[in-house]
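Chemist: next come a sequence and a model predicted from it.
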Amino acid sequence: MEPISLEAALASFSQQWSPRIVTAVNDYDVRVAKVEGEHLWHAHAHTDEFFLVLSGELHIGLREPDGERTVILPRGSVFTVPRGIEHKPYAPVPTEILLFEPTGTLTVGDRHEEVPDHVDATTGHTLT
């Protein structure tokens, strides 16, 4: 029950697309991740996914009922992908993000493309 420095948490690892769990709120993990390049198309059938961009810029491709679009999140922006919507995060520059997801949620969702080698299919790693 001590404060957690997000700067220190992010400095404790270097892997891309491999989130670390910094704390929990009720049944949700608060995760931080370093990202660059493409993730993969995926969807979470039972939960929304919250993104906060701490540094850099995050693009999120969305496959919505009316077609595809991309939202661009500069530093300091938040966005929630609604449950069931296919999405594909992409960071054109090194980016740091914070996510809220129910504990046990896979980073690649319930439905997804083949997972590329640079994406860690995990429910989050504990900080060391």
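Modeler: Sure, I can see it.

Chemist: for the rest of this, base every contact and every neighbour count on C-alpha atoms.
Modeler: Will do.

Chemist: helix/strand/coil for residue 10?
Modeler: helix (DSSP: H, G, I helix; E, B strand; the rest coil).

Chemist: for it, what are its contacts?
Modeler: 32, 33, 34, 96 (C-alpha atoms under 8 Å, 6 or more residues apart in numbering).

Chemist: among those residues, which one lies nearest to residue 53?
Modeler: residue 96 (6.2 Å; C-alpha to C-alpha).

Chemist: one more structure, for comparison:
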Amino acid sequence: MSGEPANREPVDLAAKLASFGEHWSPRVVAGFNGHDVMVVKVQGEFVWHSHPETDDFFFVLKGRLTIRMREGDVTLLPGQLFVVPKGVEHCPVAEEETHLLLIEPAGTPNTGDPATAATKHAI
């Protein structure tokens, strides 16, 4: 029947996050209307980048994330989210290991440039 979910099991984000240790290497845990739903562990500073075609969604599950932007920084704590508008240059920074939920159109490079983007893995 059309419209039925292919998987009827809930996605356990904590278990997915426990399955890997690398930082800045997003893992796809589900698909949603042509978007990748991902978890990622981050620590330290990422690269300054922008996404000319799409907004960038960040939701903090654990830790603390600062999103540096030329117009000013935004700091997120667990349970908080922020959407960087498309085309806005930004640089995520986590002083401690931080766990994030990300949602973006499938195939979007995390650096905004396919040549420098991390490979996404489905788990």
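Modeler: Cool, got the structure. Keep in mind the model is a prediction, meaning the values are calculated, not measured.

Chemist: quick one: TM-score?
Modeler: The TM-score (TM-score structural alignment, normalised by the length of the second structure) is 0.89; 116 aligned residues with a C-alpha RMSD of 1.6 Å.

Chemist: one step back: just the ones of the contacts of residue 10 of the first structure in strands?
Modeler: 32, 33, 34, 96 (DSSP state E).

Chemist: what's the burial count for the last one?
Modeler: The criterion is other C-alpha atoms under 10 Å. On that basis, residue 96 of the first structure has 23 neighbouring residues.

Chemist: tell me the contacts of it?
Modeler: Residue 96 of the first structure neighbours (C-alpha under 8 Å, 6+ apart): 10, 32, 33, 34, 35, 53, 54, 55, 56.

Chemist: alignment lookup: it to the second structure.
Modeler: Matched across to the second structure, residue 96 of the first structure falls on residue 99, judged by TM-score structural alignment.

Chemist: can you tell me how far the residue sitting nearest the centre point of the second structure sits from residue 56 of the second structure?
Modeler: Geometric centre of the second structure, nearest residue: residue 102, 3.0 Å, by C-alpha atoms, centre = their mean. With distances taken as C-alpha to C-alpha, to the nearest Å, residue 102 of the second structure is found 8 Å from residue 56 of the second structure.

Chemist: what segments of the second structure are strands?
Modeler: 27-32, 35-45, 56-62, 65-69, 74-76, 81-84, 90-105, 121-122.

Chemist: would TSV of those with distance to residue 13 of the second structure be doable?
Modeler: Converted to TSV, the strands of the second structure look like this (distance: least, C-alpha to C-alpha, whole Å):
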stretch	distance to residue 13 of the second structure
strand 27-32	8
strand 35-45	7
strand 56-62	9
strand 65-69	18
strand 74-76	19
strand 81-84	16
strand 90-105	9
strand 121-122	13
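
Chemist: looking at those strands, which is nearest to residue 114 of the second structure?
Modeler: strand 90-105 (13.8 Å).

Chemist: which one of the ones in strands among the contacts of residue 10 of the first structure has the most neighbours?
Modeler: residue 32 (29 neighbours).
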